[in-house]
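Enquirer: okay, predicted coordinates and the sequence, questions at the end:
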Amino acid sequence: MYSIGHLFMGGDVRINSSGRSLFASSSIEEMLIEGLNGQVDTAFLLGSDVRFAIIRDSTLHCEVRDGGNAASSQKTKSTAKRQNSLSFHNVSMNVLVPDMLAHFAELTFFNSSIRNVQRCQRPSVNYLRNDLILKFVNTTVEAVESYAFSNISAHILNLTSCVIGKMNRFAAAGALLDRIHIINTDVQTIEEQLLAEARIKSFEVIGGRVGHIFPQAFMGAHVDEMMIASSHINVLDKYAFMGSRIHSLRISKTNVNNVRHRPFEHSQVRTSMQP
């Protein structure tokens, strides 16, 4: 166990197989890592109490082991509001694991790439804090797996100038989100019941480009206010909003190439369409 004020790892760093207990139970005020390249167990970050961490100019292959034990410790830590943060700048990584969302109060990805957001292995456990701020800027995410953000409780989810590939069904099932902001971002597909039983106060899409919104994509979603502006949707499929409850939906300056059979059928949506 260590108490470290400032930790810097620089130069040509390669961690082919990181020790899971390297900083176990340690307290680190600031951590800066540059040029990290190799295979890293997620416990390298999650096993210690880090207040501010920045990883940049790195390529990571993350591995997860003993997920159940990690979840138990993170559930305990997440009961109190925290102000720690982790930022990735110019980082390429194979997965984003859900435990990172429980461990840090703010996560930022800038000019980075993520192969996929991993499926949460404990979708029935609501251990994620409602003070979480999650930001993606100029970042590519190839796929968001089913239940990746299951039961997430967050203040802000922001995607700006990003490219998102496949958003799988139930990816954010049961989520509680204060605000979602999607700005100048491309999304390839939004699959069925993406937001099943999710509750969202504000959902804004500005300058978005969506390839295909599947049938029942918003089924089960509860949204107070939803706005789509200056956006482009290639395919809005039949019954896309079936089973959803949206108190206020405003669509303006948005083009939809292909609107299939009754996308708002069997929904409770108050719409306001503007040219």
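Expert: In hand now; what should we look at?
Enquirer: from now on I want contacts and neighbour counts done on CA atoms only, so please keep to that.
Expert: Fine.
Enquirer: just checking, what packs against the host helix or strand of E29?
Expert: Using DSSP states H and E, E29 falls within strand 27-34. Judged by 3 or more Cα pairs under 8 Å, 6 or more residues apart in numbering; DSSP states H and E, strand 27-34 is in contact with strand 3-9, strand 49-63.
Enquirer: included below, for side-by-side comparison, is a second structure:
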Amino acid sequence: MNGTVTVIEKGAVRVHSYMAPDDSLNVTTQLIETPARIVAVDAQYALGYADEVVAYAKGLGKPIDRLIVTHAHPDHFHGAARFGAPVHALPAVRDQIVAQGDAQDPTGTLVPVTDVTPTVEISPGTEVIDGVPFVFEALTGGEAADELVIRLPEQGVLVAQDLVYHATHLFLGNNDIDGWQRALDALAADTSYDTILAGHGLPATPAVYTELRGYLAAARELLGDDGEAYKKAILERYPSYGGPFLIDIGNQYLFGAQGA
């Protein structure tokens, strides 16, 4: 297996957190295993890694009930068709995916937008899936314009996805550090969750909030008008972090070709 799987036992639920290798941005798919089914969250960037996640899920011997796409960044929905399950998302996220049109995965394989467009709308609130309450919350601003957060209150699991990165460089292309800090403060204020599932990186504890606040403060300090200078500075500040290519992608949004 190319990716890294972390399994967390939470009573009636087991979480299988699949992190892709560094060459695919350490993007993470969550497989939430309930007594009789699997709820998948986010679908990988490279189709080959999506296939690896699906093969692992099939090995659990339970059907994939649905795939939930938390936000409209390609690294979280390119592999959606590979899961063979209904794709759920917030209406705003669905519309943002449709607006992007057809794309390619990192290997150049075509990803038709019709194959990955969510077909089931998620409404904020609580849905009981296979006896397990899932609380869906829509947030705006931060790493992406619109993001879905999923809470499993009985298990103390928070599926934060791209509002939380763990030991991985941040994508700042949305240019909303203030919004990201506000979102982190809101998540951290609820201390009833001891397991935080990241959209890039391995599962974390609530200590990750302090780490992220520090990184965002460093980014605010170091960001100027030169993408290459910022990349050099943030790599020196966080030399052990994975996913340095995420800095390049963010720089393309922030600075254009100069920061690529």
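Expert: Structure received. Quick caveat, the model's predicted, so the values are computed rather than measured.
Enquirer: quick one: TM-score?
Expert: Comparison of the two superposed chains (TM-score structural alignment, normalised by the length of the second structure) gives a TM-score of 0.24, and 115 aligned residues with a Cα RMSD of 6.5 Å.
Enquirer: got the angle for the strand holding E29 of the first structure vs strand 49-63?
Expert: Inter-element angle recorded for strand 27-34 of the first structure and strand 49-63: 40 degrees (by axes from the mean of the first three to the mean of the last three Cα atoms, to 10 degrees).
Enquirer: can you give me the end-to-end span of stretch 165-181 of the first structure?
Expert: Length of stretch 165-181 of the first structure, first residue to last, Cα to Cα, to the nearest Å: 17 Å.
Enquirer: and the helices and strands packed on strand 27-34 of the first structure, which is most packed in?
Expert: strand 49-63 (a mean of 19; mean count of other Cα atoms under 10 Å).
Enquirer: what packs against the very next helix or strand once past that one?
Expert: For strand 49-63 of the first structure, the following helix or strand on the C-terminal side (DSSP H and E) is helix 67-77. The contact analysis (3+ Cα pairs under 8 Å, 6+ apart) places helix 67-77 of the first structure against helix 99-103.
Enquirer: adding distance to M100 of the first structure, write the helices and strands packed on strand 27-34 of the first structure out as a markdown table.
Expert: Output for those, formatted as a markdown table (distance: least, Cα to Cα, whole Å):
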| stretch | distance to M100 of the first structure |
| --- | --- |
| strand 3-9 | 20 |
| strand 49-63 | 12 |
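Enquirer: right, and the ones you listed - which one's nearest V187 of the first structure?
Expert: Among these, the nearest to V187 of the first structure by Cα to Cα is strand 49-63 (24.1 Å).
Enquirer: count the neighbours of the spatially closest residue to S3 of the first structure that is not a sequence neighbour for me.
Expert: Using Cα to Cα, 6 or more residues apart in numbering and skipping the chain neighbours, the partner closest in space to S3 of the first structure is S27 (4.8 Å). Using other Cα atoms under 10 Å, S27 of the first structure is surrounded by 17 other residues.
Enquirer: gap between S27 of the first structure and L46 of the first structure?
Expert: 11 Å.
Enquirer: same deal with V163 of the first structure?
Expert: 27 Å.
Enquirer: then M227 of the first structure?
Expert: Distance, M227 of the first structure to L46 of the first structure, by Cα to Cα: 36 Å.
Enquirer: of these two, who's got more company?
Expert: L46 (21 against 17).
Enquirer: which residues does that one contact?
Expert: D99, M100, H103 (Cα atoms under 8 Å, 6 or more residues apart in numbering).
Enquirer: which of those residues has the largest number of neighbours?
Expert: Greatest neighbour count in the contacts of L46 of the first structure, by other Cα under 10 Å, goes to H103: 29 neighbours.
Enquirer: I'd guessed it sits against Q74; true?
Expert: Yes. Taking contacts as Cα atoms under 8 Å, H103 of the first structure lies within contact range of Q74: 6.2 Å.
Enquirer: so for the strand holding E29 of the first structure, what gets flagged as buried?
Expert: In terms of neighbour count (16 or more other Cα atoms under 10 Å), strand 27-34 of the first structure has its buried residues at S27, I28, E29, E30, M31, I33, E34.
Enquirer: the second structure: strands as residue ranges?
Expert: Counting by DSSP state E, the second structure has strands at residues 4-10, 13-19, 28-33, 38-41, 64-68, 87-89, 103-104, 110-111, 120-121, 125-129, 132-140, 146-152, 157-165, 195-200.
Enquirer: turn those into TSV, columns for distance to Y209 of the second structure.
Expert: Shown next, in TSV, are the strands of the second structure (distance: least, Cα to Cα, whole Å):
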stretch	distance to Y209 of the second structure
strand 4-10	20
strand 13-19	19
strand 28-33	18
strand 38-41	21
strand 64-68	24
strand 87-89	25
strand 103-104	33
strand 110-111	34
strand 120-121	29
strand 125-129	24
strand 132-140	17
strand 146-152	15
strand 157-165	8
strand 195-200	10
